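Engineer: model the structure of this input:
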Amino acid sequence: MQVNVLVSRRRAGILGLAVVAALSLAACGDASSGSNSADSSGGLTKITVLRSAGSTFEPLYIAQDQGYFKANGLEVEIKAGASDQSQNAPSVLRAEAQFAMADSVQVTKAVAAGLGIQMVAGLQSSTTTTEPSDGLAVAKDSPIKSFADIGGKTIALPNLKGSVELICDYLAEQAGVDPKTIHYVALPLNSIVDSLNKGQVDGAYIFSTFLDAARNAGDRIIGQGMNTLPGFPQAVLFAGTDWLKKNADTAKKFVDAVSKGIDYANKNPEAVRDIDTKYTQLSADYIKNRTIQTFYAEIDKDTMGILVTKMQTFGIAEKAPDLSSLIWSDAPTGDIK
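Structural biologist: Presented below is the predicted three-dimensional model:
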């Protein structure tokens, strides 16, 4: 099956290298070697954090609303980061922000490319305690019954060489399929379900509202998604390595406040819905009825070890960085099930 926007793995690799080169050039203007936090007139240390353009940032606003940042001596400005989260790393390295959000694959790729950033905390990870929020959608009458059937098929993704491609490759490999035989195509999220239902692709690996849209259209959802690999960090916070060395106490205070925001979010789902209503473009009906995924400040090192290795195996990253260079030594870690 062919589609006009099909992007080959080879071309995706070239594009990925171009992005890495751009990031490396941005890092040349690195201003993070010194302390880039400043005291306000109220004696609070100013911090800027770049959130994702979508969601999963709710604990940040909750920490702010509940006064956890202020109690730790911080004045935190939360700003929407780039739609392409890989562009948040140069912003941190140029001292435009002290912390930023990204998915774990983007951070790992940046570290593998030599950028001086580290994960400081998680926000959300896959877990068996909630229903999956991602999965492979196929047409109701599709011959694809499991991941064992996707070899040689065309699968639509919202982007290439990211978390979604990694988990799709991983699930295919677990089912005995060589991931290299899968044809991936990057499609805009707002048209991905329509392309599936028009028969332009064999399947679509999607998440959140788009997964619900496919289900409502009568499509079948295959597998348990990232929940198959508990502890897969879907959203993390990172900072510049040099900045962390010079501002460890400030970073610890920030992570502590975010952890308290996460605890509050997990105990008060309506607070999460309130943040969604205020800061996202999700529909009111979806916000009211959606499953609130569990937030985790901890990073599961065992799972991260698997992901880093598989990223290299699947050609998503050129090398597997050591976890000590990837995860800040004071980052909260733990086993996520």
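Engineer: from now on I want contacts and neighbour counts done on CA atoms only, so please keep to that.
Structural biologist: OK.
Engineer: burial count for Asp263?
Structural biologist: 18 (other CA atoms under 10 Å).
Engineer: the strands in the stretch 1-150 of the chain, which residues?
Structural biologist: Using DSSP state E, counting those that start in this stretch, the strands of the stretch 1-150 of the chain run over 45-51, 74-80, 99-102, 117-125, 134-138.
Engineer: now the residue nearest to Thr127 when sequence neighbours are not counted, what's its secondary structure?
Structural biologist: With sequence-adjacent residues excluded and distances taken as CA to CA, 6 or more residues apart in numbering, Thr127 is closest to Pro230, at 4.7 Å. Here Pro230 is recorded as coil under DSSP: H, G, I helix; E, B strand; the rest coil.
Engineer: got a list of contacts for stretch 164-178?
Structural biologist: 147-151, 157-159, 179, 205-206, 225-226, 310-311, 314, 316 (CA atoms under 8 Å, 6 or more residues apart in numbering).
Engineer: buried subset of those residues?
Structural biologist: 147, 150-151, 157-159, 179, 205-206, 225-226, 310-311, 314, 316 (16 or more other CA atoms under 10 Å).
Engineer: could you find the closest non-adjacent residue to Gly261?
Structural biologist: The nearest residue in space to Gly261 (CA to CA, 6+ apart) is Ala63, at 4.3 Å.
Engineer: from Gly223, how far out is the nearest residue to Gln293 once chain neighbours are set aside?
Structural biologist: Ranked by CA to CA, 6+ apart and with sequence neighbours excluded, the top spatial neighbour of Gln293 is Thr130, at 6.4 Å. Here Thr130 is placed at a distance of 14 Å from Gly223 (CA to CA, to the nearest Å).
Engineer: higher neighbour count, the two?
Structural biologist: The neighbour count for Thr130 versus Gly223, taken as other CA under 10 Å, is higher for Gly223 (17 against 12).
Engineer: which ones are touching the more buried one?
Structural biologist: Gly135, Leu136, Ser146, Phe147.
Engineer: would you mind measuring from Ala213 to Val76?
Structural biologist: 36 Å.
Engineer: which of those two has more residues huddled nearby?
Structural biologist: Val76 (19 against 15).
Engineer: who are the neighbours in contact with the more buried one?
Structural biologist: Lys46, Ile47, Thr48, Val49, Gln64, Phe69.
Engineer: what do you get for Gly240?
Structural biologist: Gly240 touches Ser32, Val92, Leu93, Gln98, Phe99, Gly116, Ile117, Gln118, counting by CA under 8 Å, 6+ apart.
Engineer: buried subset of these?
Structural biologist: Judged by 16+ other CA under 10 Å, buried ones among those: Ser32, Val92, Leu93, Gln98, Phe99, Gly116, Ile117, Gln118.
Engineer: kindly indicate which of those lies nearest Ser126.
Structural biologist: Gln118 (20.2 Å; CA to CA).
Engineer: Proceed likewise with the subsequent sequence, for comparison:
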Amino acid sequence: MTTRRSTLALLGAAVLSASGLSACGDGDAAAAGRQATELRYQGSVGTVTPAELAEDLGYLGDVKLKWIGNTISGPQDIQAATTGDIDFGGAFNGAIVKLAANRAPIKAVIGYYGVDKDSYIGFYVLDGSPITSPKDLIGKKIGVNTLGAHAEAITKTYLSRAGLSDAEIQQVELVVVPPVNTEQSLRQRQIDVAQLGGTLRDKALDRGGIHPLYTDFELLGPFTAGSYVFREDFLKKNPDTVKTFVSGVGKAIEWSRSTPREQVIARFRQILAERARNEDDSQLKYWKSYGVNGRAGVIEEKEFATWIEWLTGTGELKGKNVEATDIFTNRYNTAAGGAA
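Structural biologist: As a prediction, this is how the structure comes out:
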């Protein structure tokens, strides 16, 4: 079971390891004065990320992606990018803020997932559950994909808006459950509330017997929730590679918006079949959008300022001064007039 302590320990280890990096992942290319043409990354089971879609559509040009495994945790993904185990990672913007507050040498370059009326994260209970209000969550277990990220921020927002004290909020237990197992854990009553999003949410709703207690869309409306990050040394040595990647991902996001949904899903099925990772594609029929709020993933200052303010208010930044404009850049995104 992942704990808050282990999550924070990983964050610290990531920052310490990053201090000794020398652009891992593009070593030979950098030594020869060339820019990297291969980007290592982690994927998600049964899902086609915007980066993977961009490569399949041919929007990345000569830049190739190298899949090294899957993750269910945004904080773990950006930690891996910080330590050089991968070249780029993605996470909830609040998790990026916390890593940046610990002086991790990373920069957010494009939004890649978000919240809208079709793509949102809900927190579901079984029909007939005695849990009907925030107060009812005291002493209960909520299954989430990871700690210290989107689900935790939304849950604490829900609880604090309802007037629960810090002591009461501490009694609401967040437990880590792989997303593909969360619905089953709820139905088997191993947890009291299940975080469900995207295609897994709609697949669970199709089976019936559950309903939402709260959702991020109801609480905050539409917003871009997470961004891809690179290490600053990688950006410095590979500006053209990053510009190709960011602009290609932005084009893929817009392609997914402008293309008929059935065609997008068909493309996803093709990608899953061709990459042959033994994945179930049955949930793809429920896909509706990536939820990115801005055009082509262009980042707005408020997408980080909101979480800086919230984390400062909860004391999680421990008095550290963090500026939103220091955490992200749009200079690699041609949709924003990027001139890298």
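Engineer: what residue of the second structure matches up with the residue nearest to Gly261 of the first structure?
Structural biologist: The equivalent of Ala63 of the first structure in the second structure is Ala54 (alignment by TM-score structural alignment).
Engineer: Thr82 of the second structure versus its match, what's the distance?
Structural biologist: Distance from Ala54 of the second structure to Thr82 of the second structure, counting by CA to CA: 23 Å.
Engineer: rewinding a little: so the residue nearest to Gln293 of the first structure makes contact with Phe295?
Structural biologist: No. Counting by CA atoms under 8 Å, Thr130 of the first structure does not reach Phe295; the two are 10.8 Å apart.
Engineer: rebuild the contacts of Gly223 of the first structure as a markdown table, extending it with distance to Pro332 of the first structure.
Structural biologist: Formatted as a markdown table, the contacts of Gly223 of the first structure follow (distance: CA to CA, whole Å):
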| residue | distance to Pro332 of the first structure |
| --- | --- |
| Gly135 | 28 |
| Leu136 | 31 |
| Ser146 | 36 |
| Phe147 | 34 |
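Engineer: dump the residue contacts of the most centrally placed residue in the first structure.
Structural biologist: Nearest to the mean C-alpha position of the first structure, counting by CA atoms, centre = their mean, stands Asp103 at 2.2 Å. Residues in contact with Asp103 of the first structure (CA under 8 Å, 6+ apart) are Gln85, Ser163, Pro233, Gln234, Ala235, Val236.
Engineer: what helix or strand is the fifth one on?
Structural biologist: Looking back up the chat, that one is Ala235 of the first structure. strand 233-240 (DSSP states H and E).
Engineer: related to what we said a few turns ago, which ones among the buried ones among the contacts of stretch 164-178 of the first structure lie within helices?
Structural biologist: Lys310, Met311 (DSSP state H).
Engineer: which of the buried ones among the contacts of stretch 164-178 of the first structure sits closest to Gly54 of the first structure?
Structural biologist: For those, the nearest to Gly54 of the first structure is Pro158 (13.3 Å; CA to CA).
Engineer: which residue in the second structure aligns with that closest one?
Structural biologist: Per TM-score structural alignment, Pro158 of the first structure is aligned with Asn145.
Engineer: picking that back up, residue in the second structure matching the residue nearest to the centre of the first structure?
Structural biologist: Per TM-score structural alignment, the equivalent position to Asp103 of the first structure in the second structure is Phe92.
Engineer: ditto for Lys260 of the first structure
Structural biologist: Correspondence of Lys260 of the first structure to the second structure, assessed by TM-score structural alignment: Lys251.
Engineer: for the nearest residue to that match once chain neighbours are set aside, give its distance to Ser247 of the second structure.
Structural biologist: The shortest distance from Lys251 of the second structure to any non-neighbouring residue, by CA to CA, 6+ apart, is to Ala296 (6.1 Å). Using CA to CA, one gets 8 Å for the distance from Ala296 of the second structure to Ser247 of the second structure.
Engineer: how about the helices in the first structure?
Structural biologist: 9-27, 58-65, 68-71, 88-93, 104-112, 163-174, 189-197, 208-216, 241-246, 248-267, 269-279, 284-289, 301-313, 323-326.
Engineer: how distant is the third one from the center of its chain?
Structural biologist: So that's helix 68-71 of the first structure. 26 Å (CA atoms, centre = their mean, to the nearest Å).
Engineer: need the contact partners of it.
Structural biologist: Leu44, Ala63, Gln64, Glu75, Val76, Lys253, Phe254, Ala257, Val258, Lys260, Gly261.
Engineer: what do you get if the cut-off is 6 Å, keeping everything else the same?
Structural biologist: Ala257 (CA atoms under 6 Å, 6 or more residues apart in numbering).
Engineer: kindly report the same for the fourth one.
Structural biologist: By CA under 6 Å, 6+ apart, the residues outside helix 88-93 of the first structure that reach it are Ala26, Ala27, Asp30, Ser32, Gln98.
Engineer: aligned to the fourth one, what sits in the second structure?
Structural biologist: Just to be clear, that refers to Ser32 of the first structure. With TM-score structural alignment as the criterion, the equivalent of Ser32 of the first structure in the second structure is Ala23.
Engineer: what is the burial count for the closest residue to that match other than its chain neighbours?
Structural biologist: Spatial nearest neighbour of Ala23 of the second structure, chain neighbours left out: Phe234 (5.5 Å); criterion: CA to CA, 6+ apart. Close neighbours of Phe234 of the second structure, defined as other CA under 10 Å, add up to 24.
Engineer: residue in the first structure matching Phe234 of the second structure?
Structural biologist: So Phe234 of the second structure corresponds to Trp243, using TM-score structural alignment.
Engineer: correct me if wrong: its match contacts Asn36.
Structural biologist: No. At 7.6 Å, Trp243 of the first structure does not count as touching Asn36 under the criterion of CA atoms under 6 Å.
Engineer: what is in contact with the two at once?
Structural biologist: By CA under 6 Å, 6+ apart, no residue touches both Trp243 of the first structure and Asn36.
Engineer: picking that back up, Asp249 of the first structure: which of the buried ones among the contacts of stretch 164-178 of the first structure is nearest?
Structural biologist: Nearest member of those to Asp249 of the first structure, counting by CA to CA, is Met311, at 32.4 Å.
Engineer: mind listing what the closest one touches?
Structural biologist: Neighbouring residues of Met311 of the first structure by CA under 6 Å, 6+ apart: Ala317.
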